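[1] Have a look at this prediction, sequence included:
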Amino acid sequence: MNNLSVLVIDDDTEHAEYLVEYLSQIQALSHIKVTQSPQEGMKELLQTHYDLLFLDMHMPEITGIELLKSLSLPPTIVVTAHPSFALECFDIDTVVDFIEKPVTLIRLTRAVQRATQEISPMLPKALFLKVGHKMQQFNIDDILYIEADGIYCKIHTKSEVTLANINISDIEKKLSNTNLVRLHKSFIYNLTRITSFDNRHLWIDKQRFSLGVQYRGKLSQILNAKPAE
């Protein structure tokens, strides 16, 4: 499972940077945001959807435990230098793992794998979009790519092309928990349908597409593979 968005709440700047460096090497994670106070973290969680939260415990004004008890949080991995919090954390349903500092890449990877088992049942299998005057269901796995067409989008599957009444930016927001990823200003591609790629292009079967300049590093990061020159 790929393309998970992550929020890190940790007031220790040095440790947060160290944590992000490791998390950026884990294939399943595509977007990592850091906040350095629980207040900033609460605001971020209320405004933006995140698939996974990495949470420090010992922070000023609001502790990690208080944050866990005050909000409905995404699956949470606690990362702390204070093992005394462990028992209380595991009594909270949203906590999927507890890691003592200092962290290691292997331990973080195992924690992410545990978290994805919690997240996977919640992943959408189908997408409803307005087509003409009705809402039509699309099986997400059947979509090869989505193409912007003015204020509309063309949904490409192996069997047909359908014009949906939605623009590409709005449809991108609906796909944050799927393998459909925007890699060009006018295209969203199904990662599971990509057969090959290089620095400037990707292929779905034998059809070639351009990678947007601002997206070129994103694909190799998501797929955890260096592109061909």
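    Structure's in. What do you need? Small disclaimer: the values here were computed from a predicted structure and weren't measured.
[2] okay, CA-based contacts and neighbour counts for the rest of this
    Fine.
[3] and the longest helix along the chain, what other elements does it pack with?
    Taking DSSP state H as the criterion, the chain has its longest helix at helix 105-119. The helices and strands touching helix 105-119, judged by 3 or more CA pairs under 8 Å, 6 or more residues apart in numbering; DSSP states H and E, are helix 13-23, strand 76-80, strand 95-100.
[4] rerun that using 7 Å as the cut-off
    Helices and strands touching helix 105-119, by 3 or more CA pairs under 7 Å, 6 or more residues apart in numbering; DSSP states H and E, are strand 95-100.
[5] what is the orientation angle of the strand it packs on with helix 105-119?
    Strand 95-100 runs at 170 degrees relative to helix 105-119, counting by axes from the mean of the first three to the mean of the last three CA atoms, to 10 degrees.
[6] Any idea how far strand 95-100 is from the middle of the chain?
    Distance, stretch centre to chain centre, for strand 95-100: 19 Å (CA atoms, centre = their mean, to the nearest Å).
[7] Next one for the comparison:
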Amino acid sequence: MANLTIVGVDDEYPALQLIRQYCDQIEDISLLNTFQNPEEALEYLKETRVDLVILDINMPYMSGIELLQQLPYKPLCIFLTLETQYAVKAFELDVVHYLVKPVDFETFRRAVNKAKDFLQFKNSSENKKQEDFIMFKSNYIMNKVFLEDIRWIQGFGEYIILVTPLKKYMILERMSNFEEKFQDLGFIRIHKSYIVLAAHISSYDAANVYLKDGEKLPLGRTYKSFLKSYMQ
């Protein structure tokens, strides 16, 4: 498991205390420093590369979003904030998680472990040879994503979200169109709003599909029989 280096930034001292307390209870991470002043944090982070920053958003002098955008590199990020209106912006910045205060330890731990998984995936895939991939347009850019990196596809009306360990892609396409276009590659519909690769399914029960990476997705009633026959 990767050793994740972390810096916490929050103008409220009790919040930083909580971050320290929670981080002390999680294995394989190193909380290098914490800052109440985001400008001081920015200077530190320019000199010291870290894997993950845990950021408040609404802070004096500089917001967490502004801090993240000014860094010369792109660390993983978890927003830990009272604000709820910046979730879309967080999605655009590819943050690992968006936590709304107050946050209990288990929720915090899951978010940090997700960042650990991202780092491990990134490190392990640097020299990995992959052959099967799909191409699609997202935000006016053509993207190439390898099949083994696609965790699931989720539908939102005229759009779908393609989820990988490192990034989420918003694509202007309906679920039915995606399903038809790539069905020969092993994708399977498990719910009106979810498509997965059959090769990534570990098991399923009456209500859920369990992926090999530990994720749990809903299983729609109308898709149970098809999944059963497909997996036999």
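    Done, it's in. Computed from a predicted model, the values in this text were never measured in an experiment.
[8] TM between them?
    After superposition, the two chains reach a TM-score of 0.51 (TM-score structural alignment, normalised by the length of the first structure), with 125 aligned residues with a CA RMSD of 1.9 Å.
[9] that older thread, tell me the mean distance between the longest helix of the first structure and the second structure once they are aligned.
    Mean deviation of helix 105-119 of the first structure from its aligned counterpart in the second structure after superposition (mean CA distance after the TM-score superposition for the first structure): 1.1 Å.
[10] so who does the counterpart of residue 20 of the second structure in the first structure touch?
    Mapped onto the first structure by TM-score structural alignment, residue 20 of the second structure lines up with residue 20. Residue 20 of the first structure makes contact with no residue under the criterion CA atoms under 7 Å, 6 or more residues apart in numbering.
[11] cool, residue 219 of the first structure as well?
    Contacts of residue 219 of the first structure by CA under 7 Å, 6+ apart: none found.
[12] Where in the second structure does whichever helix or strand it is part of align, residue-wise?
    Using DSSP states H and E, residue 219 of the first structure falls within helix 216-223. Mapped onto the second structure using TM-score structural alignment, helix 216-223 of the first structure covers no residues at all.
[13] which residue is nearest the middle of the second structure?
    residue 96 (4.2 Å; CA atoms, centre = their mean).
[14] so how many other residues sit close to residue 110 of the first structure?
    For residue 110 of the first structure, the neighbour count with other CA atoms under 10 Å is 11.
[15] Tell me the spacing between it and residue 7 of the first structure.
    Look at residue 110 of the first structure and residue 7 of the first structure: by CA to CA, to the nearest Å, they are 18 Å apart.
[16] and what of residue 95 of the first structure?
    14 Å.
[17] mind checking the SS state of residue 59 of the first structure?
    What DSSP: H, G, I helix; E, B strand; the rest coil gives for residue 59 of the first structure is coil.
[18] so what's it up against?
    residue 11.
[19] ok, back up a step: in the second structure, which residue range corresponds to the longest helix of the first structure?
    Residue span in the second structure matched to helix 105-119 of the first structure, by TM-score structural alignment: 105-119.
[20] mind listing what's buried in that stretch?
    For stretch 105-119 of the second structure, the neighbour count (16 or more other CA atoms under 10 Å) marks 105, 108, 109, 111, 112, 113, 115, 116, 117, 118, 119 as buried.
[21] Skip the chain neighbours and tell me the closest residue to the third one.
    Looking back up the chat, that one is residue 109 of the second structure. Of all residues not flanking residue 109 of the second structure in the chain, residue 26 sits nearest, at 7.0 Å (CA to CA, 6 or more residues apart in numbering).
[22] Okay, and that neighbour sits in which element?
    Applying DSSP H and E, one finds residue 26 of the second structure in no helix or strand.
[23] next one: residue 173 of the first structure
    helix 168-174.
[24] Which part of the second structure matches that helix?
    Going by TM-score structural alignment, helix 168-174 of the first structure sits over no part of the second structure.
[25] Report whether residue 90 of the second structure is found in a helix, as I expect.
    Yes: under three-state DSSP, residue 90 of the second structure falls within a helix.
[26] Please tell me how far it sits from residue 96 of the second structure.
    9 Å.
[27] what does residue 179 of the second structure give?
    When residue 179 of the second structure is compared with residue 96 of the second structure (using CA to CA), they lie 27 Å apart.
[28] do the same with residue 79 of the second structure
    For residue 79 of the second structure relative to residue 96 of the second structure (CA to CA), the value is 8 Å.
[29] Equivalent analysis for residue 32 of the second structure, please.
    19 Å.
[30] show me the contacts for the residue lying closest to residue 115 of the second structure once chain neighbours are set aside.
    Nearest residue to residue 115 of the second structure in three dimensions, chain neighbours excluded: residue 96, at 6.2 Å (CA to CA, 6+ apart). Going by CA under 7 Å, 6+ apart, residue 96 of the second structure touches 76, 77, 78, 115.
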